[in-house]
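> Okay, predicted coordinates and the sequence, questions at the end:
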Amino acid sequence: MPKLIFVNLPVTDLTRSIAFYEAVGATLDRRFTDETAACMVFSETIHAMLLTHDKYRQFTAKPIADAHASSAALICLSAESRAEVDAMAERAGDAGGARDPCKVQDYGFMYGRSFEDPDGHHWEIMWMDLEAAKAAMGQGQVAS
């Protein structure tokens, strides 16, 4: 079985956050969802757990950061194409997130945009042509 990634995010309004992530392209997994948490599925291996502040506090004694005021993580998803990058960033903005809080990255072989969800969590969406990246870097392979 492949390793699964669960990114746990504290949210102030669970219903709003579910709607936002559905608009961006994630699907709700009702098996792991209740009035305190929602599991949003981006792929077979990538999930975002949206947790109310009370639920999130069950997992840490640290204060919950205001992601609008500080940064603790940049979460990046890959995309199949430049068009998919643009579509996801546009949907995020249309759904109430902040579109492109950082400048668009366009290196020809790699293209990326970003968004913040309504709680300020920063997401990046990147597309890369791996063969073009190898050629641009003058290598037979890109370091992993």
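Great, that's in hand. Residues are numbered from 1 along each chain as shown.

> can we go C-alpha only for contacts and neighbour counts from here?
Will do.

> what about the most centrally placed residue in the chain, distance to residue 112?
Centroid-nearest residue in the chain, with C-alpha atoms, centre = their mean: residue 123, separated by 4.0 Å. Distance, residue 123 to residue 112, by C-alpha to C-alpha, to the nearest Å: 10 Å.

> Longest helix in the protein, please.
For the chain, the helix that runs over the most residues, judged by DSSP state H, is helix 82-94.

> Report the buried residues of that one.
Within helix 82-94, the residues that qualify as buried are 82, 85-86, 88-93, counting by 16 or more other C-alpha atoms under 10 Å.

> residue contacts, residue 35?
residue 14 (C-alpha atoms under 8 Å, 6 or more residues apart in numbering).

> so is the residue nearest to the centre of the chain in a helix, a strand, or just coil?
Classification of residue 123 using DSSP: H, G, I helix; E, B strand; the rest coil returns strand.

> here's the one I want to compare it with:
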Amino acid sequence: MPTTVFINLAVNDLARSRAFYEALGYSINEAFSDENAASVVISDTITAMLLTREFFAEFTSKTIIDATTSTEVQLALSAESKDEVDELHGKALAAGATPAGEQDHGFMYSKSFDDLDGHHWDFVWMDPDAAAGGPPELSLDEMRENTTHS
């Protein structure tokens, strides 16, 4: 059985955040959703749990950061093609996301956004040959030249 990934995110407005992820084409698992949480099904093995900040706080003794001013993680989801990256990124922006940069290294292509609560996401396509055998030789300077941040 493959490992299942649960991404738990603190959100300010659960209904608004739920609608945002539905606008991206993801479904909600109602069995694990209520007034405190929405279970967003990204794939068979990835679920994003949108939790009210108060409910999220029940699972940690640490301070919950403001994702609009601090970054703890960068969440990346694979896409089947560059066109799918563009399509998904476009849906995110149309639903209220903020663009957060893009990269085109030839073998790897990505577009980033910050969701309604500032959580940083990327949609990424990687050439199947590069994914199997590693990226072509590129210097860090060359990769930085092909990266833009919004």
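Nice, I can see it. The structure displayed is predicted, hence computed values, not measured ones.

> Now the TM-score, please.
Here the superposed chains carry a TM-score of 0.89, computed using TM-score structural alignment, normalised by the length of the first structure; 136 aligned residues with a C-alpha RMSD of 1.4 Å.

> separation between the residue nearest to the centre of the first structure and residue 137 of the first structure?
For residue 123 of the first structure, the distance to residue 137 of the first structure equals 26 Å [C-alpha to C-alpha].

> what's the neighbour count on residue 138 of the first structure?
Counted by other C-alpha atoms under 10 Å, the residues lying close to residue 138 of the first structure total 10.

> correction: residue 7 of the second structure
Count around residue 7 of the second structure with other C-alpha under 10 Å applied: 13.

> Now whichever strand or helix holds it on the first structure. Mean distance?
Applying DSSP states H and E as the criterion places residue 7 of the second structure in strand 5-11. For strand 5-11 of the second structure, the mean distance to aligned residues of the first structure following superposition is 0.2 Å (mean C-alpha distance after the TM-score superposition for the first structure).

> outside of that strand, which residues touch it?
By C-alpha under 8 Å, 6+ apart, strand 5-11 of the second structure touches 17, 45-53, 56, 64, 117, 119.

> How far off centre is it?
The chain centre lies 10 Å from the centre of strand 5-11 of the second structure; the measure is C-alpha atoms, centre = their mean, to the nearest Å.

> Which strands or helices does the helix or strand following that strand pack on?
Following strand 5-11 of the second structure in sequence order, the next helix or strand is helix 14-23 (DSSP H and E). With contacts taken as 3 or more C-alpha pairs under 8 Å, 6 or more residues apart in numbering; DSSP states H and E, helix 14-23 of the second structure sits against strand 37-41, strand 46-52, helix 82-94.

> No further questions, thank you.
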